[in-house]
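Chemist: what shape does this take:
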Amino acid sequence: MIPSLDELLDGARIVSIPLRRRFRGIDVREALLVEGPHGWTEFSPFLEYDDAEAAHWLRAAVEAGWSAAPPALRERIRVNATLPVVDPGDVGAVLARFPGCRTVKVKVADPGTTLTDDVARVRATRAALGPEGRIRVDANAAWTVDEAEHALRALSTADLEYAEQPCATIGELAELRERIADLAIPIAADESVRKAEDPLEVARAGAADLLVVKVQPLGGARRVLDLVERTGLPVVVSSALETSVGIAAGVRLAAALPALEFDCGLATVALLTDDVARHPLVPIDGALPVGAVEVDPAALDRLRAAPEREAHWRARLSRCYGLAFGAATVTT
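Modeler: All right, here's what the predicted structure looks like:
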């Protein structure tokens, strides 16, 4: 059942958590948390997203808190480390926060950096991982087709597992995939799935070898499971830089997938300086446990957002509620 807006507003707790390093252009992560009948849940669309897009995140939050999770097929989820844009000399220190992770996702194509910087960062990652470690790069749709081809040929010496969203459009991804067929670097689609009016189009166009899926942006675990079944492509479950509450929903999705051949991008709590859980979801031996997290009331108080930010999130929740659920005001 769908909770009323008043129920959500009454239970809402808004937190503000600094990041260890600037990531995705932000230094602080904000989130709205609320406890439902099935546990705590999170609503945390990025600030630049409009209300129509953020409404998907609210549907996912309500699903996670007001309905049972899909049946789990596994108890632990292998996860990758995430490497922000750092100097090569800092790579080892960042990766130390991801104990046991055999896979690293390296952010590339960041504004203000060069391909030379990216190559040096990826090479330092390969040196830290050794020859058997897995490296994937994520350009967040920053390259043109020509830039992507040039960059991936330069980065290919690091034996890449895949390249995530190297270009912005589905047509560009399809063209790039043909151009670099000789490199045998798979293309993963992220924004072309979660920001598309039709998330299936990238698969129909033959523009990707695998999909990156995220619970909140795609509107909930059940919608993602349906999408995965309909595309028939392998997937990586990734985070949206959530607290442990949001990460737990991603872990439960990964646990419910029939097949899971790639390590998942769900270890991003390690990028935050603090967390709301008594036992934050950070990697142990390269994996995260499946299950709910216990929220620490003291952490909610310690991380409470400033009054003006609380007002922002409450207003945003109110606007998105109407888009997500219309006139629904059912209480549980």
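
Chemist: drop to CA atoms for contacts and neighbour counts, all remaining ones
Modeler: Fine.

Chemist: please, where are all the helices along this protein?
Modeler: In the chain, helices defined by DSSP state H lie at 5-11, 51-66, 91-95, 115-129, 145-155, 170-179, 191-194, 201-204, 221-231, 244-256, 297-302, 307-325, listed in chain order.

Chemist: one more to put side by side:
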Amino acid sequence: MFADVFDETFVFSIDMRARFRNIEHREGMLVRRGDLWSEWSPFLEYPDEEAATWLRAALEDCAAGQAPSAPADDLVDDVPVHRNRMPVNVTVPVVSPRRAADLVRASGCRTAKVKVADPNSCLSDDLARLASVRGALGPEGNLRVDANGAWTVDHAEHVLEAMAGFDLQYVEQPCASVEELAELRERLSNADTPVAIAADESIRLADDPDRVAELGAADVIVLKNQPLGGRRRCVEIAERLGMSAVISSALETSIGIWAGLRAAAALPSLDLACGLNTVKLLADDVVEQPLIATDGYLDLGERPQPSAKALKKVKADAHRQTWWHDRLDRCLELVMAEQR
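Modeler: Take a look at the predicted model:
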């Protein structure tokens, strides 16, 4: 089926420089329609229904600027470009405090997002890493933490009291549910603990992302191009909720990061650094010139194209290619069924 939709596909497998989100290597696909390449890289454990949403983003991206044709006949690019330069944060995985500080200094970014609540870490480790990152940023830098929904409300309240002294810009998805985020936000306010809350999974995995605003569960929303189904939906959610928004990555190659930058360029306003400076977490890339921030910014620039030399290094083996092509067929069928 995919041969009827895409002119070319490529399955990549890239090692991570350090384990991140319990991932040691990143797999996904590049897909081409005409001369436009896009990325489709839902995480391996995601069910087809969720992976199909990611595929809608790839179809939207491949359709941009082209004449309409099924199954992307409603996806031709029609979102504006409000800016061409986006501030970004450096993402700090679960590494030693010294390594964390080195990553921050080398990045040139004035905002850092530190992963916390990892199963292989503990609170004292997280606090040591935060102290090191704060020292590298200096008092004027912006410091965020991301817990990926790992904490209960009680535990989150305890941990954030300990972390508040680092002057956090926000904590991303401290608890799993929207209701828990709302309760935690109220508790932090009552305790005069100055930590804002950002909602990530509560937006991209929710049947009704509007509940974040309705329940007053967050101060910031995190939007991801692939998981939400494309930049048009990112813009729609940002406009509808009317909250400060951050466009973040899903550990993509430079092809997927560019699509995220395009979404950030389309937001009506952008007052916080984006989480799109993650290509450095990958040991390789699919382009000759990876999209890596300079002085804390990424430019939209021309749409990147994969290179034969880069692709040769990251080509997945035959077994993984078959697995991904089978998955693509199943997800394409789901997307096409939605449009019937």
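
Chemist: and the TM-score between them?
Modeler: The TM-score (TM-score structural alignment, normalised by the length of the first structure) is 0.95; 325 aligned residues with a Cα RMSD of 1.5 Å.

Chemist: ok so, going back, winner for burial among the helices of the first structure?
Modeler: Neighbour counts (mean count of other Cα atoms under 10 Å) averaged over each of the helices of the first structure peak at helix 244-256, with a mean of 27.

Chemist: let's check: the centremost residue of the second structure is which one?
Modeler: Taking Cα atoms, centre = their mean, the centroid of the second structure lies closest to Ser249, which sits 2.2 Å from it.

Chemist: quick check: that one vs Ala337 of the second structure, distance?
Modeler: Plainly put, Ser249 of the second structure is 28 Å away from Ala337 of the second structure if you go by Cα to Cα, to the nearest Å.

Chemist: now Tyr46 of the second structure
Modeler: Where Ala337 of the second structure is concerned, Tyr46 of the second structure sits at a distance of 19 Å (Cα to Cα).

Chemist: how about Ser107 of the second structure?
Modeler: Taking Cα to Cα as the criterion, Ser107 of the second structure is separated from Ala337 of the second structure by 44 Å.

Chemist: more neighbours, the two?
Modeler: Ser107 (21 against 10; other Cα atoms under 10 Å).

Chemist: correct me, but the more buried one touches Ala293?
Modeler: Yes: distance between Ser107 of the second structure and Ala293: 7.3 Å, which falls inside the contact criterion (Cα atoms under 8 Å).

Chemist: now the residue nearest to the centre of the second structure, nearest residue through space, not along the chain?
Modeler: Leu276 (5.0 Å; Cα to Cα, 6 or more residues apart in numbering).

Chemist: what's the counterpart of the one you found in the first structure?
Modeler: Taking TM-score structural alignment as the alignment basis, one finds that Leu276 of the second structure is matched in the first structure by Leu266.

Chemist: just checking, that match touches Val251?
Modeler: Yes: taking Cα under 8 Å as the contact criterion, Leu266 of the first structure and Val251 are neighbours in contact, 7.2 Å apart.

Chemist: just list the residues touching the equivalent of Glu30 of the first structure over in the second structure, thanks.
Modeler: Applying TM-score structural alignment, one finds that Glu30 of the first structure aligns to Glu27 in the second structure. For Glu27 of the second structure, the contact set (Cα atoms under 8 Å, 6 or more residues apart in numbering) comprises Val11, Phe12, Ser13, Ile14, Ser41, Phe43, Leu44.

Chemist: counting neighbours, what do you get for the fourth one?
Modeler: With neighbours defined by other Cα under 10 Å, the count for Ile14 of the second structure comes to 20.

Chemist: relative to Ala109 of the first structure, how far out is Val293 of the first structure?
Modeler: Between Val293 of the first structure and Ala109 of the first structure the computed distance is 34 Å (Cα to Cα).

Chemist: actually Ala240 of the first structure, sorry about that
Modeler: As for Ala240 of the first structure, its distance to Ala109 of the first structure is 19 Å (criterion: Cα to Cα).

Chemist: with Ser318 of the first structure instead?
Modeler: Applying Cα to Cα, the value for Ser318 of the first structure to Ala109 of the first structure is 36 Å.

Chemist: surely Val11 of the second structure meets Leu30?
Modeler: Yes: at 6.5 Å, Val11 of the second structure counts as touching Leu30 under the criterion of Cα under 8 Å.

Chemist: good, we can wrap up now.
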